[in-house]
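[1] just a sequence and a predicted model for now, questions to come.
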Amino acid sequence: MAPKMERFEMRIDEDLLARIDAWSGEQDDRPVRAEAVRRLIDLGLSAGSQRAVRFSDGEKMLILMMGDLYKHLKLKDGESDPGFLAKVIYGGHYWAPKWDMQGVFHDHVDDPEEVRHVVDVLDMWMFMEEAYASFSAADKKKLVAEVGPWADHVKFPGFDGNNEGDQLGIARFLIEDMGRFQKFKGRDLNSHHPTEERYRRMVRQFTPMRETLIGHGLSARQMVELLK
């Protein structure tokens, strides 16, 4: 049974109309405007769906060719399975990759603001740890006296794995996979307690200090201001 159709009117500016006509002209059957708009809406809704993946015709050909190469070279135990993806394409099972390959087909994207925050935090703690290592015993004793016991050993605690998982993941990727901030390489970086509010306050204080740290590190007084 054919789906019920409803008449729908809309106003489109000349530029968008020209783009629709251009797209229509690139299709093999050159659909009329109304049909072109309907198809474009369907494509847009499908592309925005979180329940299924979509491959362009070119991507489909590459996947199928990759499957042929795997067979020819008799490759096994690869991280991808072109044979599975070929079945997805032939059968139209575009929901399946998000079920079977969740590490690849997911909708998570790191927030650029979160990335900047993590970079600022790592940069700040690099300076703090380097400064603490250079302090005299008297400076370290003074730091504890003014800040408290937690300043007895200044070391980057990391981010909370339970409540700050995105930040923890970004930090680990920067350090372990991108080779940045190598002072923290090999550390667990799970603080096991929330840190965001404290770190944001510390970064606000550190930012103007950072501009003056040319040829020298943080002073004991600056460390007190950051840790209090």
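    Great, that's in hand.

[2] please count neighbours and contacts with C-alpha atoms only from this point.
    OK.

[3] any chance you could map the helices in the protein?
    Here the chain has its helices, by DSSP state H, at 14-26, 33-47, 57-73, 82-91, 96-100, 112-134, 137-147, 165-172, 196-210, 220-227.

[4] report the central residue of the chain.
    Residue closest to the average C-alpha location in the chain (CA atoms, centre = their mean): residue 110, at 2.5 Å.

[5] ok, that residue - contacts?
    With contacts defined as CA atoms under 8 Å, 6 or more residues apart in numbering, residue 110 is in contact with 166, 170.

[6] before we move on, back to that, would CSV of the helices of the chain with distance to residue 154 and mean neighbour count be doable?
    Converted to CSV, these look like this (distance: least, CA to CA, whole Å; neighbours: other CA atoms under 10 Å):
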stretch, distance to residue 154, mean neighbour count
helix 14-26, 59, 13
helix 33-47, 48, 13
helix 57-73, 51, 14
helix 82-91, 50, 15
helix 96-100, 43, 16
helix 112-134, 6, 17
helix 137-147, 9, 15
helix 165-172, 19, 20
helix 196-210, 14, 15
helix 220-227, 9, 17
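
[7] next up, a second structure to put side by side with the first:
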Amino acid sequence: MSFTDTERVILANQYEILGKLSNEQAYLDLAENLKDGHAWIYDQQILVSPIFSKEQSDFVVSILELYDAIQDSFDALSDKGSLTPDRVKFPGFDGNNEGEYMRFFSALVKNQQFAHVKAHTNSHMQKISTYEGMLSKWESLGKGYMLSLEDIEAIFSR
């Protein structure tokens, strides 16, 4: 990561203040490395994730809207067929391969967005292609929010 001289001074001042307030030498050392321009050293300590794109954000929001519709529809069904509460729970994203999606989902919940959607935290398997297929099937069904048992089963079997 590259910083302008101005950005390095600002960050160095912030880390120096943090180091003095918390009495942590590591912050003071980082401030010194920023001031001295030791990019290799501060690049190892200041880790910033890439920007999560609008397309990625829209995808996560869409899949959560779908699971919201599935869960509301499931709750309203008198005959739930072979569906179970665990089956209609949002599986989440794979922490090893879809971590940025997992972090965005967690941020949404933390910010009270889709916090009511019942979900697992980590799917432990890659799910993006599965979700793409589910969204495509939901789209072909008219993207309704009140789904029949057959609609839900079709979305899951896509």
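    Arrived safely. In this text, all values refer to a predicted model and were calculated from it rather than measured experimentally.

[8] reformat the helices of the first structure as a markdown table; add distance to residue 182 of the first structure.
    Shown next, in a markdown table, are these (distance: least, CA to CA, whole Å):
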| stretch | distance to residue 182 of the first structure |
| --- | --- |
| helix 14-26 | 49 |
| helix 33-47 | 39 |
| helix 57-73 | 37 |
| helix 82-91 | 36 |
| helix 96-100 | 34 |
| helix 112-134 | 9 |
| helix 137-147 | 24 |
| helix 165-172 | 11 |
| helix 196-210 | 19 |
| helix 220-227 | 22 |
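
[9] which one, of those, ends up nearest to residue 156 of the first structure?
    helix 112-134 (5.9 Å; CA to CA).

[10] residues in contact with the closest one?
    Helix 112-134 of the first structure is contacted by residues 140, 154-156, 166-167, 170-171, 181, 183, 199-200, 203, 206, 217-219, 223 when judged by CA under 8 Å, 6+ apart.

[11] what residues in the second structure pair up with it?
    Counting by TM-score structural alignment, helix 112-134 of the first structure pairs with residues 54-76 of the second structure.

[12] superposed on the first structure, what's the mean shift for the matching stretch?
    With the two structures superposed, stretch 54-76 of the second structure lies on average 1.2 Å from its match in the first structure, counting by mean CA distance after the TM-score superposition for the first structure.

[13] figure out how far that stretch is from the centre of its chain.
    Between the centre of stretch 54-76 of the second structure and the centre of its chain there are 13 Å (CA atoms, centre = their mean, to the nearest Å).

[14] what about residue 25 of the second structure, neighbour count?
    Using other CA atoms under 10 Å, residue 25 of the second structure has 13 neighbouring residues.

[15] ok, now which ones touch it?
    By CA under 8 Å, 6+ apart, the neighbours of residue 25 of the second structure are residue 19.

[16] now swap in residue 36 of the second structure and tell me
    Per CA under 8 Å, 6+ apart, neighbours of residue 36 of the second structure: none.

[17] that one maps to what in the first structure?
    Counting by TM-score structural alignment, residue 36 of the second structure corresponds to residue 91 in the first structure.
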